[in-house]
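>>> generate coordinates for the sequence data below:
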Amino acid sequence: MPYSTPPRLIQLTEVIRVAEQGMTKPILCRAEDGRRYYVKGQQTDRASLWREWIAGYMALALGLPIAPFVLVQANEFVLRELSSELRLLGSTPAFGSAERENATWYENSLSHQVDARVRQAVLVFDWWVKNGDRQVGNTNMLWETIPERLVIIDHNQAFDDEFDTVAFVENHVFASEWDALTQDAELRAAWTHRMSQALVVARWALENAPHEWRWANAEQDIPAAYDPERALRMLSRCVEPDFWSVR
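The predicted structure is shown next:
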């Protein structure tokens, strides 16, 4: 993944419908590249966009199977033809997660088909970004049938100030990997190295996010009630001695 140039902003050509699932009400859209994306724009808050964006790049940096994501935008010409519900998408840059056409919602019965290394990677990632929103019964994961593989989605609740470490270890969909991970010093050290190396990507993601996200409104006269530097401070704790502690 190159980090030398700013990410491309892709224009939306069609706004289709509100997704059937998702508390942030993503909107299914078609973009100029021909792909369909579930888009989170002005119908959600700025904190959700920052969390999706930074967590997305952390997932990429760790090699996780995350659905491809891009920056997308609907111009006023597209918006003016929409219903009031769809027009909530807004015209500022938005977060688009690619639709996975050959995917269904992940069921816990599929766990044995997921490589143990992938299960562990998802567990480490969610612990690192303080994402407690991947539990049994609400996994925020998809299962692609061609080829058979896991796909993670929805990180709008990452970087949670109220992250409950005990509940995480008890309820995460891949919690069964926790003991094997934390009891292996070499394994922990390898993950710490990977996470520390990825911190430079986190900084790049912050600096290359849309400047509009720093404002709460399209007029850009009300600062957003979210400081993305907080996310980077949370990520940097990966090198601290008590990073793996459950308390």
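>>> contacts and neighbour counts: CA atoms only from here.
Noted.
>>> which residues of this protein fall in strands?
Under the criterion DSSP state E, strands of the chain are mapped to 9-18, 27-31, 36-40, 69-73, 94-98, 103-105, 141-145, 148-152.
>>> from the chain's centroid, how far away is the fifth one?
Averaging C-alpha coordinates over strand 94-98 and over its chain gives two centres that are 10 Å apart (Cα atoms, centre = their mean, to the nearest Å).
>>> one more to put side by side:
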Amino acid sequence: MLRQVTGIRYVTPLREGGSLPGVVEADDLGTYVAKFSGAGQGRKALVAEVVSGELARRLGLSVPRLVVLDIDPVIGRAEPDQEVQELLRNSGGANLGMDFLPGALGYDPVAHPVDAALASQVVWFDAYVENVDRSWRNPNLLIWHRQLWLIDHGATLYFHHNWPRAGAVVGRPYRADDHVLAPYATRLAEADAELAPRITADLITEVLALVPDEWLAGPDFDTPDEARAAYADHLSRRLELSASWLPTGSPA
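Predicted structure coming up:
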């Protein structure tokens, strides 16, 4: 599993996130952006955060450190916002923590140009995990220490919201026309040749092992291991079908 820490103080909500994430201090002296299990997107969003985030990290893309953040709902009792109190009451136990990057800037395509190789790798990765949330309206990219960081992957892997149809959409094409980095992603073929061989069956298994069992529990599978096997099969099959989903170019 991911490293586990315990939340000791709820600092503030982050209103720009649809799931109402919040900044939480933990017992390791770290500060984290918390994604809560009781949020509207549910635990599948946390699974997507871990699987996609840790795959990206192993491909050499920069992703804030992820931890399992144990939350006692009592830490929100002084929070005046009733919505936040209710969210914390519904999120006792294991939640996701993403390392808070102090002083990070939101990505601006004018102020922060990205070279073609990196842009192509990010677009390739987002196409593979079907990330629908990297548009110019909501890039989910940060600039920290002059480096591009990828955040917020809860909207990836959306096949897992309908497992009976997951097999039918495994090769679904990815539309990159709204992707914030698409204009710079002129080396997608090179990105495919570099990144695809690095996603092995062992790597997928390693990443899926990081997901807590309780996030995989539910009506879709009898056991967490069955769920991991289904994710592994889908991700492996999608990789084999890259010719059907990989964008062939970038918009002008």
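>>> quick TM-score on the pair, please.
The TM-score (TM-score structural alignment, normalised by the length of the first structure) is 0.79; 228 aligned residues with a Cα RMSD of 3.0 Å.
>>> would you turn the strands of the first structure into JSON lines with distance to residue 50 of the first structure and mean neighbour count?
Formatted as JSON lines, those follow (distance: least, Cα to Cα, whole Å; neighbours: other Cα atoms under 10 Å):
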{"stretch": "strand 9-18", "distance to residue 50 of the first structure": "16", "mean neighbour count": "18"}
{"stretch": "strand 27-31", "distance to residue 50 of the first structure": "18", "mean neighbour count": "21"}
{"stretch": "strand 36-40", "distance to residue 50 of the first structure": "11", "mean neighbour count": "26"}
{"stretch": "strand 69-73", "distance to residue 50 of the first structure": "12", "mean neighbour count": "21"}
{"stretch": "strand 94-98", "distance to residue 50 of the first structure": "9", "mean neighbour count": "25"}
{"stretch": "strand 103-105", "distance to residue 50 of the first structure": "25", "mean neighbour count": "15"}
{"stretch": "strand 141-145", "distance to residue 50 of the first structure": "20", "mean neighbour count": "18"}
{"stretch": "strand 148-152", "distance to residue 50 of the first structure": "17", "mean neighbour count": "19"}
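>>> and of those strands, who's closest to residue 122 of the first structure?
Closest of the strands of the first structure to residue 122 of the first structure is strand 148-152, at 8.3 Å (criterion: Cα to Cα).
>>> neighbours around the residue nearest to residue 119 of the second structure when sequence neighbours are not counted, how many?
Of all residues not flanking residue 119 of the second structure in the chain, residue 185 sits nearest, at 4.9 Å (Cα to Cα, 6 or more residues apart in numbering). Residue 185 of the second structure has 27 neighbours, counted by other Cα atoms under 10 Å.
>>> I figured residue 185 of the second structure was touching residue 126, is that so?
No: with contact taken as Cα atoms under 8 Å, residue 185 of the second structure and residue 126 are classed as non-touching, separated by 11.9 Å.
>>> which residues are in contact with residue 54 of the first structure?
202, 205-206, 231 (Cα atoms under 8 Å, 6 or more residues apart in numbering).
>>> go again with 6 Å.
Neighbouring residues of residue 54 of the first structure by Cα atoms under 6 Å, 6 or more residues apart in numbering: residue 205.
>>> and it? What does it align with in the second structure?
In the second structure, residue 54 of the first structure lines up with residue 51, judged by TM-score structural alignment.
>>> what do you get for residue 209 of the first structure?
Residue 209 of the first structure maps onto residue 211 in the second structure, with residues paired by TM-score structural alignment.
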